[in-house]
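In: Sequence isn't available, so here's the structure alone:
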């Protein structure tokens, strides 16, 4: 089973997100990642979720999503060319002996330090989920204290003909 990235445009109303996530839990499907925010129209939100499943499971998910009253549009964008990003804030130990190494790693991955204390750096890294995981894997031996991840956001690539 592979990951599918699904984009859902929905009404920005109380309870809508709860109904969407309830649809997944009620059918035993797991949401690997979920991110939701307003679009240009404050009355509409874009929910981006990642779920694992074969074609039949994803088709069932999209059909059930279409049936929800406040859902406007459902698109499995993983069937198209698309751009995806995730952001992570990572608090990593940065004592005198490791500060330079942490800064080199963050520079290599085009991240940035967003908070400094006497014993740690909080760093921000943006990219694909695999890039975020690579940073985590490299920083883990140095000593990660905390990780916060946004989850995936994604957008279909523009049609080059238009």
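Out: Ah, there it is. Computed from a predicted structure; not experimentally measured.

In: From here on, just use CA atoms for contacts and neighbour counts.
Out: Noted.

In: helices and strands around the host helix or strand of residue 47, which ones?
Out: Secondary structure assigned from DSSP states H and E places residue 47 in strand 44-53. Contacting strand 44-53 under the criterion 3 or more CA pairs under 8 Å, 6 or more residues apart in numbering; DSSP states H and E are the following elements: strand 2-11, strand 33-38, strand 153-156.

In: What angle do strand 33-38 and it make with each other?
Out: 170 degrees (axes from the mean of the first three to the mean of the last three CA atoms, to 10 degrees).

In: ok so, going back, in JSON lines: the helices and strands packed on strand 44-53, plus distance to residue 107 and mean neighbour count.
Out: Below are those laid out as JSON lines (distance: least, CA to CA, whole Å; neighbours: other CA atoms under 10 Å):
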{"stretch": "strand 2-11", "distance to residue 107": "29", "mean neighbour count": "20"}
{"stretch": "strand 33-38", "distance to residue 107": "26", "mean neighbour count": "16"}
{"stretch": "strand 153-156", "distance to residue 107": "23", "mean neighbour count": "19"}
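
In: Using JSON lines, lay out those together with distance to residue 90.
Out: Below are those laid out as JSON lines (distance: least, CA to CA, whole Å):
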{"stretch": "strand 2-11", "distance to residue 90": "24"}
{"stretch": "strand 33-38", "distance to residue 90": "18"}
{"stretch": "strand 153-156", "distance to residue 90": "19"}
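
In: then this one, side by side with the first:
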């Protein structure tokens, strides 16, 4: 079983996340991590999905994802050595005797302490999954109290692995149509108001 990083651009609509995740669960795929956030366009969100499973089944899932109305593009960027990062907060037990040992590990991994209490340290670290796993393994003997991971985010290094959205023209058309409708309603409403005023004036004269 190989690990894959899937990048999915979707329209920023309610319910899209559930539909995308549902396709993976229906095929028996366990999602290792899923991170979602807006892109430079507030109407488009990027999902970064980390999964482990059979390549043939994954290919079928990607084809089905590509057919969803809200999905703009689906790319398996793990094939091109993508840039991957994850942020983790780690709360580890600490006392005067072991605090220096913990700080040596923190400095080695270029992490930083974001909170200090009499019996614990909270550390923030950013990096690849392997870097974070290695740091957690070294901190484990000191008793890990809490670990919070954001999930993997990634970008393809080469443009051919991140093609432009297949529905880009459609999205632009939708935006333009929406603006035209809003403008028409605005001007139409004003025109109706003017007509109403004129009619009212005529009715007064007739009286």
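Out: Noted; the coordinates are in hand. Small disclaimer: the values here were computed from a predicted structure and weren't measured.

In: Next, the TM-score between them, please.
Out: After superposition, the two chains reach a TM-score (TM-score structural alignment, normalised by the length of structure 1) of 0.95; 159 aligned residues with a CA RMSD of 1.0 Å.

In: closest one to residue 80 of structure 1 among the helices and strands packed on strand 44-53 of structure 1?
Out: strand 153-156 (6.6 Å; CA to CA).

In: which residue numbers in structure 2 go with the closest one?
Out: Counting by TM-score structural alignment, strand 153-156 of structure 1 pairs with residues 153-156 of structure 2.

In: Just the residues contacting that stretch, thanks.
Out: 5, 7, 35, 48, 77-78, 80-86, 162 (CA atoms under 8 Å, 6 or more residues apart in numbering).

In: Now which of these would you call buried?
Out: 5, 7, 35, 48, 77, 78, 82, 85, 86, 162 (16 or more other CA atoms under 10 Å).

In: Please name the nearest non-neighbouring residue to the residue nearest the centre of structure 2.
Out: Nearest residue to the geometric centre of structure 2 (CA atoms, centre = their mean): residue 36, 1.7 Å. Leaving aside its chain neighbours, residue 36 of structure 2 sits nearest to residue 47 (4.6 Å; criterion: CA to CA, 6 or more residues apart in numbering).

In: in the longest helix along structure 1, what counts as buried?
Out: Looking across structure 1 with DSSP state H, the single longest helix is helix 55-67. Neighbour counts over helix 55-67 of structure 1 (16+ other CA under 10 Å) mark 58, 61, 62, 65 as buried.

In: These into JSON lines, with extra columns for distance to residue 96 of structure 1?
Out: As requested, the buried residues of helix 55-67 of structure 1 are exported to JSON lines (distance: CA to CA, whole Å):
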{"residue": "58", "distance to residue 96 of structure 1": "49"}
{"residue": "61", "distance to residue 96 of structure 1": "51"}
{"residue": "62", "distance to residue 96 of structure 1": "51"}
{"residue": "65", "distance to residue 96 of structure 1": "52"}
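
In: in structure 1, which strand has the most residues?
Out: strand 82-93 (DSSP state E).

In: following that strand, which helix or strand comes up?
Out: helix 99-108.

In: Centre of the chain to that next one, how far?
Out: 24 Å (CA atoms, centre = their mean, to the nearest Å).

In: neighbours of residue 75 of structure 2, just the number please.
Out: Neighbourhood size, residue 75 of structure 2 [other CA atoms under 10 Å]: 18.

In: Surely it forms part of a strand?
Out: Yes. Judged by DSSP: H, G, I helix; E, B strand; the rest coil, residue 75 of structure 2 forms part of a strand.

In: Would you check that it makes contact with residue 10?
Out: No. Applying CA atoms under 8 Å as the test, residue 75 of structure 2 and residue 10 come out as separate, 12.0 Å apart.

In: Now for those two: what residues contact both?
Out: By CA under 8 Å, 6+ apart, no residue touches both residue 75 of structure 2 and residue 10.

In: thinking again about what came up before, the residue nearest to residue 36 of structure 2: how many residues sit nearby?
Out: 22.

In: ok, now which ones touch it?
Out: 6, 7, 8, 9, 10, 34, 35, 36, 37.

In: again, 7 Å this time
Out: Going by CA atoms under 7 Å, 6 or more residues apart in numbering, residue 47 of structure 2 touches 7, 8, 9, 34, 35, 36, 37.

In: Distance check, it against residue 156 of structure 2.
Out: Distance check for residue 47 of structure 2 against residue 156 of structure 2: by CA to CA, to the nearest Å, it reads 13 Å.

In: can you tell me how far the residue nearest to residue 6 of structure 1 when sequence neighbours are not counted sits from residue 66 of structure 1?
Out: Setting aside the residues directly before and after it, residue 6 of structure 1 is nearest to residue 76 in space (CA to CA, 6+ apart), at 4.4 Å. Residue 76 of structure 1 sits 12 Å away from residue 66 of structure 1, taking CA to CA as the criterion.
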